[in-house]
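*Asks:* Build me a model from this:
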Amino acid sequence: MSARRLSVVVTRRLPETVETRMKELFDVTLRDDDTPMTADALAEAMANADVLVPTITDQIDAALLGRAGDTLKLIANFGSGIDNIDVGAARERSIHVTNTPGVVTEDTADMVMALILGVTRRLAEGLRLAQSRDWTGWSPTAMLGGRIKGRRLGILGMGRIGQAVARRAAAFGMQVHYHNRKRLRPEIEDDLDATYWESLDQMVARVDVLSINCPHTPSTFHLMNARRLKLMKPEAVIVNASRGEVIDENALTRMLRSGEIAGAGLDVFERGHQINPRLQSLPNAILLPHMGSATLEGRIEMGEKVIVNIKTFADGHRPPDLVVPSML
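*Replies:* Modelled structure (predicted):
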């Protein structure tokens, strides 16, 4: 396929350096505005392009893939997650799917620690007070938060990001506990000084901070449901910079309102950008607009991975970040 420049369609605006490099290598169609493409626009792109570069905001389901043209042979996702793409349906049409794993690990782990500190030290409440006209000055009993040194951190999902969070938490003096689909190898567990819990219920009931770091799959949908949330200590907090669907957001909102959970720091939500208004009104919840991986360095690295995947495919080789069935 290297005899001609591949036709590549990019669905969202990317960093300028990434777009410039794509224009040098491919016959690329870029977006002028940074808004999600409609389903019809995606279908038109897939009907004519060799390669589609979508993001998490593009839902590439079986019906949309059914409208793809014979020329479409690669979907090079700009992002590590692939739950926005029906990979099975793509494979049935001999369309390869790639992603950008590993790039967001450090940035997301930084954000998890920011949320842990933000919730336990009540940073959002303090910011609002300082920016209002209601602050009358320092008081020994005002805005009391909690010390994180010595607290138990429970990590749900001990992949790359979970392990990066564990290392940061240890530096802050937190005790690291985790639940994972598979237990870590002993040498990794020892290096992280992490305690494994086979029972998620038992871990949730004993930790002071719970960090969600697992992907969204059918088995993790509402993994933190109302029953499991009620196992948490009333003074515990929960943070999520992974996937919003893992938490039953309505149940969490009710428990935050009633004081059954002390606080929450959320960078992702069950219904994307449509956040529950009752959740938005809570003083003990820090809500961020999906900023976990939002660093310039990270976005450029993601773009570079996309380019490498496309270029390798164009040269007739297996892309380094090809998504295979064992990953699903």
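*Asks:* from here on, contacts and neighbour counts on C-alpha atoms
*Replies:* Fine.
*Asks:* what comes up buried for stretch 231-246?
*Replies:* Judged by neighbour count (16 or more other Cα atoms under 10 Å), stretch 231-246 contains these buried residues: 231-234, 236-246.
*Asks:* And that stretch, end to end?
*Replies:* End-to-end distance for stretch 231-246: 16 Å, by Cα to Cα, to the nearest Å.
*Asks:* what's the distance between it and the middle of its chain?
*Replies:* How far stretch 231-246 lies from its chain's middle: 14 Å, per Cα atoms, centre = their mean, to the nearest Å.
*Asks:* hmm, back to that, please flag which of the buried residues of stretch 231-246 sit within strands.
*Replies:* Within these, residues falling in strands by DSSP state E are 237-240.
*Asks:* want to put them side by side, so please do this one too:
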Amino acid sequence: MKKILIARPLPKEVTEALKGCEVTVREETAPLSGEEMRAALRDYDGVMPTLGDAFSAEVFADVPEPRCKILANFGVGYNHIDAAAARAAGVEVTNTPGAVTDATADVAMTLMLMSVRRAAEGERLVRSGAWAGWHPTQMLGLHLTGKRVGIVGMGRIGQAIARRCHYGFEMQVSYFNRSEKDLDFPATRVESLTVLAEAVDVLVIAVPGGGETRHLIDEAVLGAMQPHAHLINIARGDVVQEAALIEALQAGRIGGAGLDVYEFEPKVPQALRDLDNVVLLPHLGTAAHEVRVDMGLMAVANLQAFIDGEAPPNRV
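*Replies:* Prediction:
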């Protein structure tokens, strides 16, 4: 009977769904250690890892003939797994596309509204007991309706964000993407990221993580943004050059930012935490019970196909 390791506690709907195998659920919430990852490759036939479980080339090099034949990632992003090294070791990698789209887009909109309307700052004011009451010029923010949004990465999640912006807030949509997209809403593709940054009121990051997109949003892009514009990141933390963002926020060169992810997550620099013009969420992108169950069941479907000798539906 095949042995399967689930690397984090998950809803019972997920952990009890696998059939015809022996399932071990690791009860710790922290990422797998290097030794745990090596043991997982040696001792299990399949593993369901997730964010932070850094199955690097070095890990695979230490287990040249792994018993494990599939890493069924819990999540759509898999930049924590060296997919090329996995393939070279005979280990298949799968993910959970689609299950996270709407939940992540909803959090992008949450961050947009919180950032432009200074909601987190206002909530802190009320909690402090220092609020003196309403007046006409109190905490004036940016009106989102009718503004121009720039989407960096027009995949499933980028399109879901753009639809919400267009249909919900009558925003003009521009985007930066490797190729032109056939979209069911009006949008303009811009071929230069800095030109896009110059033109929009809100810049939303929705690209996959990985080497190709690391520090895509750097000092030049941030420097191109308008002084009132806001940056929103629901992608991966290292897509944004965090030090350059902190500098831009401290200097007031951009209007604000809304972040759900961080370059050195879970470490969030004190300099970011000290700023009022940034909204900081603890990676809530898919944090809804139904969504986590859907993600888990999609990962289970990939594992179950492997157990049953069939092709997993979501190979990367």
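*Asks:* TM-score, when you put one on top of the other?
*Replies:* TM-score for the superposed chains, counting by TM-score structural alignment, normalised by the length of structure 2: 0.96, backed by 314 aligned residues with a Cα RMSD of 1.2 Å.
*Asks:* hmm, back to that, list just the nearest of the ones in strands among the buried residues of stretch 231-246 of structure 1 to residue 265 of structure 1.
*Replies:* Ranked by distance to residue 265 of structure 1 (Cα to Cα), those are led by residue 239 at 4.5 Å.
*Asks:* quick revisit: mind putting the ones in strands among the buried residues of stretch 231-246 of structure 1 in a markdown table, distance to residue 19 of structure 1 included?
*Replies:* Shown next, in a markdown table, are these (distance: Cα to Cα, whole Å):
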| residue | distance to residue 19 of structure 1 |
| --- | --- |
| 237 | 40 |
| 238 | 38 |
| 239 | 34 |
| 240 | 31 |
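*Asks:* Closest one to residue 171 of structure 1 out of those residues, please.
*Replies:* Checking these against residue 171 of structure 1 with Cα to Cα, the nearest one is residue 239 at 18.3 Å.
*Asks:* Contact partners for the equivalent of that closest one over in structure 2?
*Replies:* Superposed on structure 2 with TM-score structural alignment, residue 239 of structure 1 falls opposite residue 232. By Cα atoms under 8 Å, 6 or more residues apart in numbering, the residues touching residue 232 of structure 2 are 108, 111-112, 202-205, 257-259.
*Asks:* In JSON lines: those, plus distance to residue 295 of structure 2.
*Replies:* What follows is the contacts of residue 232 of structure 2, written out as JSON lines (distance: Cα to Cα, whole Å):
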{"residue": "108", "distance to residue 295 of structure 2": "19"}
{"residue": "111", "distance to residue 295 of structure 2": "22"}
{"residue": "112", "distance to residue 295 of structure 2": "25"}
{"residue": "202", "distance to residue 295 of structure 2": "29"}
{"residue": "203", "distance to residue 295 of structure 2": "27"}
{"residue": "204", "distance to residue 295 of structure 2": "23"}
{"residue": "205", "distance to residue 295 of structure 2": "22"}
{"residue": "257", "distance to residue 295 of structure 2": "28"}
{"residue": "258", "distance to residue 295 of structure 2": "25"}
{"residue": "259", "distance to residue 295 of structure 2": "22"}
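*Asks:* Relative to residue 316 of structure 2, how far out is the alignment partner in structure 2 of residue 266 of structure 1?
*Replies:* Taking TM-score structural alignment, residue 266 of structure 1 has residue 259 as its aligned residue in structure 2. Distance, residue 259 of structure 2 to residue 316 of structure 2, using Cα to Cα: 27 Å.
*Asks:* need the helices for structure 2, in chain order.
*Replies:* With DSSP state H as the criterion, structure 2 has helices at 12-15, 34-43, 57-62, 83-88, 101-116, 119-128, 156-163, 169, 193-199, 219-224, 242-250, 270-273, 289-307.
*Asks:* wait, which of these is closest to residue 141 of structure 2?
*Replies:* helix 101-116 (5.6 Å).
*Asks:* Pull out the buried positions in the closest one.
*Replies:* Buried residues in helix 101-116 of structure 2, defined by neighbour count with 16+ other Cα under 10 Å: 101-109, 111-116.
*Asks:* can you name the residues of structure 1 that that helix overlays?
*Replies:* Counting by TM-score structural alignment, helix 101-116 of structure 2 corresponds to 105-120 in structure 1.
*Asks:* compared with structure 2, how much does that stretch deviate?
*Replies:* Superposed on structure 2, stretch 105-120 of structure 1 shows a mean distance of 0.4 Å to its aligned residues (mean Cα distance after the TM-score superposition for structure 1).
*Asks:* how far out from the middle of the chain is that stretch?
*Replies:* Between the centre of stretch 105-120 of structure 1 and the centre of its chain there are 12 Å (Cα atoms, centre = their mean).
*Asks:* before we move on, what about stretch 265-282 of structure 1?
*Replies:* Taking Cα atoms, centre = their mean, one finds the center of stretch 265-282 of structure 1 at 15 Å from the center of the full chain.
*Asks:* same thing with stretch 225-232 of structure 1?
*Replies:* 22 Å.
*Asks:* So which of the ones in strands among the buried residues of stretch 231-246 of structure 1 is the closest to residue 70 of structure 1?
*Replies:* Taking Cα to Cα as the measure, residue 70 of structure 1 lies nearest residue 240 of these, at 39.9 Å.
*Asks:* Redo the helices of structure 2 as CSV? Include distance to residue 27 of structure 2.
*Replies:* Listed next are those as CSV, based on distance: least, Cα to Cα, whole Å:
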stretch, distance to residue 27 of structure 2
helix 12-15, 12
helix 34-43, 13
helix 57-62, 22
helix 83-88, 25
helix 101-116, 25
helix 119-128, 33
helix 156-163, 30
helix 169, 42
helix 193-199, 42
helix 219-224, 41
helix 242-250, 32
helix 270-273, 30
helix 289-307, 16
